[in-house]
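K.L.:
quick one, structure for this:
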Amino acid sequence: MNEHFFQCPYCWETISMLIDTSIRQQSYIEDCEVCCRPIQISVHCVENTINDFVAEPIQ
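P.N.:
Next comes the predicted model:
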């Protein structure tokens, strides 16, 4: 597990989440811990390292 910091696409606060880097491709919805709005998270990992991370607002 790796802690990853990013900005919420709604409130722009820096938040963090734990990413299981043993899973190569992940996509899920997580609520912002500050403003509680839903964020679409997409993660691609290679060799237990986060290669690509996208946090987008739900449309």
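K.L.:
alpha carbons only for contacts and neighbour counts from here, please
P.N.:
Fine.
K.L.:
next one: the residue sitting furthest away from the middle of the chain from residue 8, what distance?
P.N.:
Using CA atoms, centre = their mean, the residue of the chain lying farthest from its centre is residue 47. It sits 18.0 Å away. Noted for residue 47: a distance of 26 Å to residue 8, by CA to CA, to the nearest Å.
K.L.:
would you do the same for the sequence below? I want to compare the two.
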Amino acid sequence: MEEYFFTCPYCWENISMLFDSSISSQSYIEDCEVCCNPIQVSVTFSNAELLDIQVVSIGQ
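P.N.:
Down below sits the predicted model:
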């Protein structure tokens, strides 16, 4: 598991999540640890290296 930081699309705070870099494609819906709004986070890894991270607010 590796920790990655990104900006919440609601409150603009810098937050982090742990991802398993051995899984090439992952998608999660998690609540922001600061403002508690739901965020969809998608990550792509290749050879345990982060290729892409997408952080999207879930419409309210």
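K.L.:
list the contacts for the residue farthest from the centre of structure 1?
P.N.:
Applying CA atoms under 8 Å, 6 or more residues apart in numbering, we find residue 47 of structure 1 in contact with 21, 22.
K.L.:
now which residue in structure 2 aligns to it?
P.N.:
Residue 47 of structure 1 maps onto residue 47 of structure 2 when the alignment is built from TM-score structural alignment.
K.L.:
distance check, its match against residue 1 of structure 2.
P.N.:
Using CA to CA, we find residue 47 of structure 2 at a distance of 14 Å from residue 1 of structure 2.
K.L.:
joint contacts of the two?
P.N.:
Contacts common to residue 47 of structure 2 and residue 1, judged by CA under 8 Å, 6+ apart, are residue 21.
K.L.:
brilliant, that's me finished.
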